[in-house]
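Engineer: next comes the sequence, and after it the predicted model I'd like to discuss.
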Amino acid sequence: MTTTEFQVTGMTCGHCEMSVREEVAKVAGVDGIQVSAASGQLVVTSDTPVDAAAVIAAVDEAGYQAVTA
């Protein structure tokens, strides 16, 4: 199992978390998603390494900014 962490800016509430979760779930290979508006942290788990650029693009699609942590 591979874990990749991202720092997300702009999230303020549970709705923000849900928006990020829904978009990141569309990225190929993603098995698990943990997202916290309070800490600004996004943790993605997968069986194989996930394309970080694709995750960052998904977060951008949700309306937020992400960088690898």
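Structural biologist: Yes, it's here. Numbers count the residues shown, from 1 in each chain.

Engineer: C-alpha only now, for contacts and for neighbours.
Structural biologist: Noted.

Engineer: chain center to stretch 35-51: distance?
Structural biologist: Stretch 35-51 sits 5 Å away from the centroid of its parent chain (C-alpha atoms, centre = their mean, to the nearest Å).

Engineer: give me the residue at the spatial middle of this protein.
Structural biologist: Centre of the chain computed as the mean C-alpha position; nearest residue by C-alpha atoms, centre = their mean is Leu42, 4.6 Å away.

Engineer: all helices of the chain, in order?
Structural biologist: For the chain, the helices defined by DSSP state H cover 14-24, 52-62.

Engineer: mean neighbour count and distance to Thr3 for these - can I get that in a markdown table?
Structural biologist: Output for the helices of the chain, formatted as a markdown table (neighbours: other C-alpha atoms under 10 Å; distance: least, C-alpha to C-alpha, whole Å):
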| stretch | mean neighbour count | distance to Thr3 |
| --- | --- | --- |
| helix 14-24 | 18 | 14 |
| helix 52-62 | 18 | 11 |
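
Engineer: included below, for side-by-side comparison, is a second structure:
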Amino acid sequence: MTTATYSVNGMTCGHCTSAVTEELTKLDGVTEVTIDLNAGGTSAVHVTSADALDETAVREAVDEAGYELAAS
């Protein structure tokens, strides 16, 4: 089991969290996505997966939802 936290820019509401969650749960092995929404800035997205997480795939899923990972 792997858990990773990503910072995501641009999320401001429940619709945003739903869109990101929907895209991330499409990734192989992802079992849970929780989001600490910070409407005034960068939100923390916690992803739990049975498999190792591929940061490129996570970035693409977040992009598909219309948002972007914050620079690390």
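Structural biologist: Yes, it's here. For clarity, every value in this text was computed on a predicted model and none was experimentally measured.

Engineer: got a TM-score for the two of them?
Structural biologist: The TM-score (TM-score structural alignment, normalised by the length of the first structure) is 0.88; 69 aligned residues with a C-alpha RMSD of 1.6 Å.

Engineer: can you pull the contacts of Thr68 of the first structure?
Structural biologist: By C-alpha atoms under 8 Å, 6 or more residues apart in numbering, the residues touching Thr68 of the first structure are 4-7, 52.

Engineer: look up how far Met1 of the first structure lies from it.
Structural biologist: From Thr68 of the first structure over to Met1 of the first structure the distance is 18 Å, taken as C-alpha to C-alpha, to the nearest Å.

Engineer: and if you look at Ala69 of the first structure?
Structural biologist: Relative to Met1 of the first structure, Ala69 of the first structure is positioned 18 Å away (criterion: C-alpha to C-alpha).

Engineer: compare the two (neighbour count), which wins?
Structural biologist: Set side by side, Ala69 of the first structure and Met1 show more neighbours around Ala69, with 11 against 8, by other C-alpha atoms under 10 Å.

Engineer: who touches that one in this structure?
Structural biologist: Residues in contact with Ala69 of the first structure (C-alpha under 8 Å, 6+ apart) are 5-7.

Engineer: compare those residues and tell me which has the most neighbours.
Structural biologist: Across the contacts of Ala69 of the first structure, the neighbour count under other C-alpha under 10 Å reaches its highest value at Phe6, namely 20 neighbours.

Engineer: narrow the contacts of Ala69 of the first structure to those in strands?
Structural biologist: Taking DSSP state E as the definition of strands, those contribute 5-7.

Engineer: and the contacts of Thr68 of the first structure, which two are furthest apart?
Structural biologist: In those, two members sit farther apart than any others by C-alpha to C-alpha. They are Gln7 and Ala52, at 11.9 Å.
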